[in-house]
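Enquirer: Here you go, sequence then predicted model.
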Amino acid sequence: MVFNTILIMLYAILLTFTRIWLLMLASIGIAIVLGILSARVKIAGAIIIPITDVLEAVPVVSFFPIILVFFIIRVGGSAGVELAVDFLIITALIWNLILGVYQAVSHIPKENLEMVKVYRLSFWSRLKHLYLPSSYHQIVANIMPSFASALFYITLSEVIPIGTRNYGVFGVGSLALQFASENQFGDIGILIIILILAIALNYYLIINPLIEGSKKYVFDLSVKAPEEQRRQRDPFINALGGRITQVVSARLTTFNSLNFGRRTGVSASPRRRFRISDTWLNVISGVILLFFTGLAIYLVAVSGFAAAFDEYLTNAAFLLKLTLATAYDLLRIVIVFLVSLATMVPLAIYSARKGGRRFCFLS
């Protein structure tokens, strides 16, 4: 009996982790598109990034009206429930990834961008040889926080309570809710232990190798070349040759990062290639943003916003209750933040100093 229960737990964890990783890949694809668009097209960045910042703070449960109307009612059946669950998990994954790609592309060195313009690279060549390598480190760095966020909301994502009925799919969240409803607290403890082991395996077998492999894609502008260090020690060389060395080093770094030295890489031919102009990028991004804005308005309209407005937002008693509830939530957040600040910051400082002394001793 216990063995069968453990097998069910392993199967649930396998399904949940597979679902999360597949949706992680989809989220990375969406994040690459929106992040690069926000970094390279000003009008898109002015719209997408503020919206992303706001939605990042919105809890998963706030998206229930959308998934209720669009997926469960409009699509219906098991496919609608699966799409609803996938949508909720994506809302826990995607925001960190979008901001990470945006930050990475926004901080590409100016010399690299100038070299791309000089050689008139097409949009797809820029994407392959500059934007994606530049974003890789930030994408990998945000995978673990996004993965943790998805697991944090996994019960609300895999089991969607609407009224007196629950919609859901089989996984860790639904299994944990089943154990809790049946007062099987021992099984919940075993499930938590197995889940912790599965998370550790995911980190050491998947995430940690990705982190190690992403280090070579970082633009490390703080490391000085030996020539630059010698110039700093010699004022005469620094005065006469500083500007020349700076320009040459920047150009060499640009050529190395874009792989122009390989014959199989991007051609340095000055011929004009097919490329998407900034004007068309603005038009395309505007159309996409208008589409999603219209979709959001439609979903809000069909979900009965007018009736809800009359029933709740014009009710003084409800507004007072909502204000007090919001104040309590904000107070809890402030208390947790202060406790975290008082405990984690000293611990981080202690760990950094201890690591620094150990490094000095080993040196």
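Expert: Yep, it's here.
Enquirer: C-alpha only now, for contacts and for neighbours.
Expert: Noted.
Enquirer: Give me the buried positions along stretch 159-173.
Expert: Neighbour counts using 16 or more other Cα atoms under 10 Å place 159-160, 167-169, 171-173 of stretch 159-173 among the buried residues.
Enquirer: Which ones among these map onto strands?
Expert: 159-160, 167-168 (DSSP state E).
Enquirer: can you redo those residues as JSON lines with distance to R233?
Expert: Shown next, in JSON lines, are these (distance: Cα to Cα, whole Å):
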{"residue": "V159", "distance to R233": "65"}
{"residue": "I160", "distance to R233": "65"}
{"residue": "Y167", "distance to R233": "69"}
{"residue": "G168", "distance to R233": "67"}
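Enquirer: Between the residues you listed, which sits nearest V300?
Expert: Of all those, V300 sits closest to I160, with 18.9 Å by Cα to Cα.
Enquirer: Report the two of the buried residues of stretch 159-173 separated the most.
Expert: Every pair of these checked by Cα to Cα; the farthest is Y167 and V172, at 14.6 Å.
Enquirer: Pick out the residue closest to the middle of this protein.
Expert: Nearest to the geometric centre of the chain sits L97, at 2.0 Å (Cα atoms, centre = their mean).
Enquirer: starting at the chain centroid, how far to the helix or strand containing that residue?
Expert: Taking DSSP states H and E as the criterion, the element that holds L97 is helix 77-106. Chain-centre distance of helix 77-106: 8 Å, with Cα atoms, centre = their mean, to the nearest Å.
Enquirer: Please name every helix or strand in contact with that helix.
Expert: Counting contacts by 3 or more Cα pairs under 8 Å, 6 or more residues apart in numbering; DSSP states H and E, helix 77-106 packs against helix 2-40, helix 42-56, helix 132-152, helix 154-158, strand 165-168.
Enquirer: Just want the angle from that helix to helix 132-152.
Expert: Taking axes from the mean of the first three to the mean of the last three Cα atoms, to 10 degrees, one finds helix 77-106 and helix 132-152 inclined to each other by 140 degrees.
Enquirer: ok, second structure coming up, stack it against the first:
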Amino acid sequence: MTAVSHTGPARRSSRAWAVAGVALLLLGWQLSAMVMGPLLMASPLETARAIPRLLASAHFWNDAGDSLLRIAIGVSGGCAIGFVLGVLAAHSPRLRGLLEPIRWLLMSIPPVVVVVLAMLWFGLGSAMVIFMTVVMMVPGMYVNTVKGMQQVDRELIEMTRVYRFGWWHRLRHLYLPAMTAPLTAALLIATCGGVRLVVMAEVLGAESGAGFALANARSTFDSAQLYAWIVLILLLVAALEFLLLQPLQRRLGQWREGSRA
């Protein structure tokens, strides 16, 4: 009972400190804008005024739609490939050894190098951005999947063999519930990282998207629009985390408990 009674105050205290952290960031932003000047950094108020103008423009929705489509395809494709390869590699030491150099290479190479190579192979546009995002998403999901499957209790695995579980039932009722925590954490990291990768690739070599709009605002020294785009990208990441990923994590947690029962 004591632990339950302290949950409410602790949560309120955490939220209060989060609000204080946001206020501290806004204060630092305002002071930096005052020191650098409006040409280099728009103030929070100027950025807030630029956001409605940006939302009312036609090109915003075209650029935002292109970026969202690239994020959805790149992140989902990369995570799906990484998960499937991780499941297969966890059951096959030979495949795991074969994929290890590729995994190390993809996790070691800087993303900007992949962007440059993708620009040479695919040119400018969505194909380049999606390819780069998929390639950079695969290793993280692959590693988390392999590690999660290797940590499953061996006695439970033997039990599924005794009861002659098929591969699908073994995956659904044993491996997936046991890997809920690492997979949801990997999905959260992949989604946030995917947004950053897509925007970076669009800045370097795309003809549309949020990154392309950022590059245009930088070239015209429109700092208010530049920071308005940055704020909207941060809000997108926050929306993906709090409205999609965290509810999904809670749902998977409930499913995990149900599978255990």
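Expert: Now that the structure is in, tell me what you want to look at. The structure displayed is predicted, hence computed values, not measured ones.
Enquirer: on that earlier part again, whereabouts in structure 2 does the helix or strand following the helix holding L97 of structure 1 align?
Expert: Remark: after helix 77-106 of structure 1, the chain's next helix or strand is helix 110-118, criterion DSSP H and E. With TM-score structural alignment applied, helix 110-118 of structure 1 matches the range 154-162 in structure 2.
Enquirer: With structure 1 overlaid, report how far that stretch is off on average.
Expert: Following the fit onto structure 1, the mean deviation recorded for stretch 154-162 of structure 2 is 1.2 Å by mean Cα distance after the TM-score superposition for structure 1.
Enquirer: contacts for that stretch?
Expert: 170, 174 (Cα atoms under 8 Å, 6 or more residues apart in numbering).
Enquirer: neighbours around G355 of structure 1, how many?
Expert: By other Cα atoms under 10 Å, the residues close to G355 of structure 1 number 12.
Enquirer: One more: T191 of structure 2?
Expert: T191 of structure 2 has 22 neighbouring residues, counting by other Cα under 10 Å.
Enquirer: got the contact list for it?
Expert: For T191 of structure 2, the contact set (Cα under 8 Å, 6+ apart) comprises 75, 240.
Enquirer: Now check it against structure 1: what is it aligned to?
Expert: So T191 of structure 2 corresponds to F147, using TM-score structural alignment.
Enquirer: before we move on, what about I230 of structure 2?
Expert: I230 of structure 2 maps onto I192 in structure 1, by TM-score structural alignment.
Enquirer: Please determine how far its match is located from G45 of structure 1.
Expert: 40 Å (Cα to Cα, to the nearest Å).
Enquirer: neighbour count winner among these two?
Expert: Comparing I192 of structure 1 with G45 by other Cα under 10 Å, the one with more neighbours is G45, at 19 against 15.
Enquirer: Find the nearest non-adjacent residue to that one, please.
Expert: S38 (3.7 Å; Cα to Cα, 6 or more residues apart in numbering).
Enquirer: quick one: contacts for the aligned residue in structure 2 for that neighbour?
Expert: Under the alignment (TM-score structural alignment), S38 of structure 1 pairs with A89 in structure 2. The contact partners of A89 of structure 2, by Cα under 8 Å, 6+ apart, come to 95-96, 146.
Enquirer: What distance do you get for A89 of structure 2 to P177 of structure 2?
Expert: Counting by Cα to Cα, the gap from A89 of structure 2 to P177 of structure 2 is 19 Å.
Enquirer: Same question for M137 of structure 2.
Expert: 22 Å.
Enquirer: More neighbours: which of these two?
Expert: More crowded of M137 of structure 2 and P177, by other Cα under 10 Å: M137, with 29 against 21.
Enquirer: aligned partner of that one in structure 1?
Expert: By TM-score structural alignment, M137 of structure 2 lines up with L93.
Enquirer: Confirm for me that that match is in contact with N142.
Expert: No: the pair L93 of structure 1 / N142 is not scored as a contact, 9.2 Å apart, by Cα atoms under 8 Å.
Enquirer: sorry, back to before: with the contacts of A89 of structure 2 in mind, which one is nearest to E257 of structure 2?
Expert: V146 (21.8 Å).
Enquirer: Isn't that closest one up against S92?
Expert: No: applying Cα under 8 Å as the test, V146 of structure 2 and S92 come out as separate, 10.5 Å apart.
Enquirer: Between those two, tell me which one has more neighbours.
Expert: V146 (22 against 12).
Enquirer: how about that one, what does it touch?
Expert: Contacts of V146 of structure 2 by Cα under 8 Å, 6+ apart are 86-87, 89-90.
Enquirer: and for stretch 199-216 of structure 1, what are the contacting residues?
Expert: So stretch 199-216 of structure 1 is contacted by 136-137, 140-141, 143-144 (Cα under 8 Å, 6+ apart).
Enquirer: Mind doing that once more with 7 Å?
Expert: Defining contact as Cα atoms under 7 Å, 6 or more residues apart in numbering, one finds that stretch 199-216 of structure 1 is touched by 136-137, 140-141.
Enquirer: That one: end-to-end distance?
Expert: One end of stretch 199-216 of structure 1 sits 26 Å from the other (Cα to Cα).
Enquirer: what's the answer for stretch 117-134 of structure 2, then?
Expert: This stretch, stretch 117-134 of structure 2, spans 14 Å end to end (Cα to Cα).
Enquirer: Could you check it and say which residues are buried?
Expert: 118-119, 124-134.
Enquirer: what does stretch 139-146 of structure 1 give?
Expert: Buried residues in stretch 139-146 of structure 1, defined by neighbour count with 16+ other Cα under 10 Å: 139-144, 146.
Enquirer: longest helix in structure 1, by residue count?
Expert: helix 316-362 (DSSP state H).
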